[in-house]
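> Sequence and predicted model, in that order:
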Amino acid sequence: MEGKKMTEKESLELITQMIQNSKKNLRLGNVNVLLLWGYLCAITALVVYVLILITGNPLWNWLWLAIPVIGFPVMHWLKKKEDKPVLTYTDKVLLAIWSNIGQYGIGISIIAAFYFDSMLLLLPIILLLCSLGVNITGSIINDSWMRNAAGCALAISVVMISHILFNPPELNFMYPAFAVCFIIMLIIPGHRLNRRHTKE
C-alpha cells in the first residue's frame, strides 16, 4: 500500500518541528551544550594566557587537557539527569558532526603536544574545526547568529595561521582571540537559545 503523500504545508511543518526539536535537544537541564563547551574553552584560554604571561612558562599549555577532562564527565552527568530525548535525523547529523570534530581535535592536540612539541598551530586549527562545526550547526537549526559568528571565527583562524607562517613565533595574542571567538560562537548563541526557550 502506497504511503500517504504529504502536502507542501505538512512538509514545511515537519521540517520546522525537526529544527525546533534539535534546538531543544541542545539543552541539558538549564545548561545547554553550547554554554558548557563555550565557557570551558574561553575560560581555559584566558587562564592559560594569564599564567604564561605571569610565569613565562609554556608548560601551562597542559591545562588545555582540562577541557575534555571536565567537559565529558559534566555532559554525562547532565544527560543522566535528563529524560532521554527522541533523536530526529537532524539530531543524529549534528551528533555525528561534533563527534568527528571532537575526535579530530583530540588527535591534533596529541600530535601537536608530543610529535611537534609545540602549541603553535593547535589554537588556530582547533578554532578552524569548531567554527566549521558551529557554521553547520547554525545552518541546520536555522540560526543566523551562529553562522555569522562562525564565519568571523573562521576568518580569525586563517589570520592566526598566516601570522604563524609569516611572523613566527609570537603566540600571546592568540589566547584572547581564541577566547573571544568561543564567546561569540558558543556562549552568546547558547544564552540566546536559552532565552528563546524560556519565552516559548
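In hand now; what should we look at? Worth saying up front: this structure is predicted, and the values here are computed from it rather than measured.

> all contacts plus neighbour counts: C-alpha atoms, from now on.
Fine.

> now the residue minimising distance to the centre of the chain: how far from L34?
The centroid of the chain falls nearest to C130 when counting by CA atoms, centre = their mean (5.0 Å). C130 is 11 Å from L34, where distance means CA to CA, to the nearest Å.

> between these two, what contacts are shared?
Residues touching both C130 and L34 (CA atoms under 8 Å, 6 or more residues apart in numbering): there are none.

> How about the residue nearest to the centre of the chain, nearest residue that isn't a chain neighbour?
I101 (7.0 Å; CA to CA, 6 or more residues apart in numbering).

> Contacts only, for that neighbour.
Applying CA under 8 Å, 6+ apart, the residues near I101 are 129-130, 133.

> isn't there a helix covering it?
Yes - note on I101: a helix contains this position according to DSSP: H, G, I helix; E, B strand; the rest coil.

> Put this next to the previous one:
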Amino acid sequence: MAAENLNPKQSLEVIEAMISKTNRRINTTGATQFLLWGYVTVLTSLLHYSLMPYMTSIHHAYIWLLIPFVGGIISWLMARRKRHQPYSSSQIDYFINTVWLVSGLNALACSFVLGFFTLIAIIILLGSASAITGFVLRIRVLQVCSILGMAIGYGSIILDRTLDMLSYRDYSLVFGAVFFVMHCIPGHYLYAQIRRELKSTPNASVV
C-alpha cells in the first residue's frame, strides 16, 4: 500500500507496527549491546580508578580508549557472526541508529578533549540517546534508568561545585556507576524479558 494512500488511522497502525518491530529488536540484540558497552565501561572505569595514582595525567587518560577499542571489536565480532541472519529495517530503526551514531561519535570526540567534565559530557550524550530510545520505543526501564543516570551526572557536578568533594579520580567511579545504571540494569531486564518469551515460544531464538 502506497504511503500517500494511507488514511490517518492506517498511518498510525504502520507507525505502531514499526515501533513494535524495533522494540522486539532492542529486546534481543539491544539487550546484549547494552550489557556489552555497560560492562566494558564499568570495568574500564574501575581500571582507571585503580591505576590513576601510578600514571601521569596524559597516560591514564589513554585508559578510556579501551572502551571504544574493546567494545568496538566485540560488537564487530557479534555483528559478523549474525551477518547472514535475515533482517529488515524500518524508519524507526533508522532513526534510533542515527541517534546512537551521532551520540557515539560525539562521545568519542569528547574522549580526546582533556577536561575535568569530559566524562560528564559523555554521560549526557549517551544518556540522552538511551532516553530517546526508551521514550520512542516505550521501554519504561530504559526511560527511568537513563534519566536516573543523567541525574547522577548532573548531581555530581552540583556536588563538586557546591562542596568541592569530587576529584577527577572520583569521577571515574561516578562514570562507571552511571553506565551500570543506564546500560547494565536495562540490559539485564531486557535479556530476562526475552528469556521469558523464549520459554513461552520454544522454537524462538535470541537474535
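Here it is on my side, so go on. Keep in mind that this is a model prediction, so the values were computed, not measured.

> if we can go back for a sec, need the three-state assignment for the residue nearest to the centre of the first structure.
Following three-state DSSP, we place C130 of the first structure in the helix state.

> gap between it and L35 of the first structure?
Counting by CA to CA, the gap from C130 of the first structure to L35 of the first structure is 14 Å.

> got it, and V93 of the first structure?
20 Å.

> In the second structure, where's the longest helix?
helix 140-163 (DSSP state H).

> Any buried residues in that helix, and which?
Applying a neighbour-count criterion of 16 or more other CA atoms under 10 Å, the buried positions in helix 140-163 of the second structure are 141-154, 156-157.

> cool, and stretch 20-35 of the second structure?
Buried, per 16+ other CA under 10 Å, within stretch 20-35 of the second structure: 21-35.

> again with stretch 45-59 of the first structure
So for stretch 45-59 of the first structure, counting by 16+ other CA under 10 Å, buried means 45-50, 52.

> Kindly report the same for stretch 62-79 of the second structure.
Within stretch 62-79 of the second structure, the residues that qualify as buried are 63-64, 67-68, 70-71, 75, counting by 16+ other CA under 10 Å.

> of those residues, closest to N5 of the second structure?
S75 (40.0 Å; CA to CA).

> Now do the contacts for the closest one.
Q33.

> element containing it, please.
Element membership for S75 of the second structure, per DSSP states H and E: helix 66-81.

> and what of A121 of the second structure?
A121 of the second structure belongs to helix 118-137, assigned by DSSP H and E.

> what's the angle from that helix to helix 140-163?
Counting by axes from the mean of the first three to the mean of the last three CA atoms, to 10 degrees, helix 118-137 of the second structure lies at 150 degrees to helix 140-163.

> list the helices and strands helix 118-137 of the second structure packs on?
Helix 118-137 of the second structure sits against helix 8-25, helix 91-111, helix 140-163, helix 168-179, with contacts defined as 3 or more CA pairs under 8 Å, 6 or more residues apart in numbering; DSSP states H and E.

> Mind putting those into TSV with distance to S200 of the second structure?
Formatted as TSV, those follow (distance: least, CA to CA, whole Å):
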stretch	distance to S200 of the second structure
helix 8-25	15
helix 91-111	26
helix 140-163	22
helix 168-179	31
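
> Aligned to S128 of the second structure, what sits in the first structure?
Aligned counterpart of S128 of the second structure in the first structure: L132 (TM-score structural alignment).

> how many neighbours does that match have?
L132 of the first structure has 19 neighbouring residues, counting by other CA atoms under 10 Å.

> circling back: out of the helices and strands packed on helix 118-137 of the second structure, flag the one nearest R196 of the second structure.
helix 8-25 (13.2 Å).

> Using the aligned residues only, give the average distance of the helix holding S75 of the second structure to the first structure.
Superposing on the first structure and averaging over aligned pairs (mean CA distance after the TM-score superposition for the first structure), helix 66-81 of the second structure comes out at 1.3 Å.

> which residues sit in contact with T32 of the second structure?
By CA under 8 Å, 6+ apart, the neighbours of T32 of the second structure are 187, 191.

> Which helix or strand lies directly C-terminal to the helix or strand harbouring it?
Assigned by DSSP H and E, T32 of the second structure belongs to helix 31-51. Downstream of helix 31-51 of the second structure, the next assigned helix or strand under DSSP H and E is helix 57-61.

> neighbouring contacts of that next one?
Taking CA under 8 Å, 6+ apart as the rule, helix 57-61 of the second structure contacts 48, 51-52, 114.

> May I see those arranged in TSV, with distance to R196 of the second structure as well?
Below are the contacts of helix 57-61 of the second structure laid out as TSV (distance: CA to CA, whole Å):
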residue	distance to R196 of the second structure
H48	36
L51	40
M52	42
L114	44
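
> Show me which pair in the residues you listed is furthest apart.
Farthest apart among the contacts of helix 57-61 of the second structure by CA to CA are L51 and L114. That separation is 17.7 Å.
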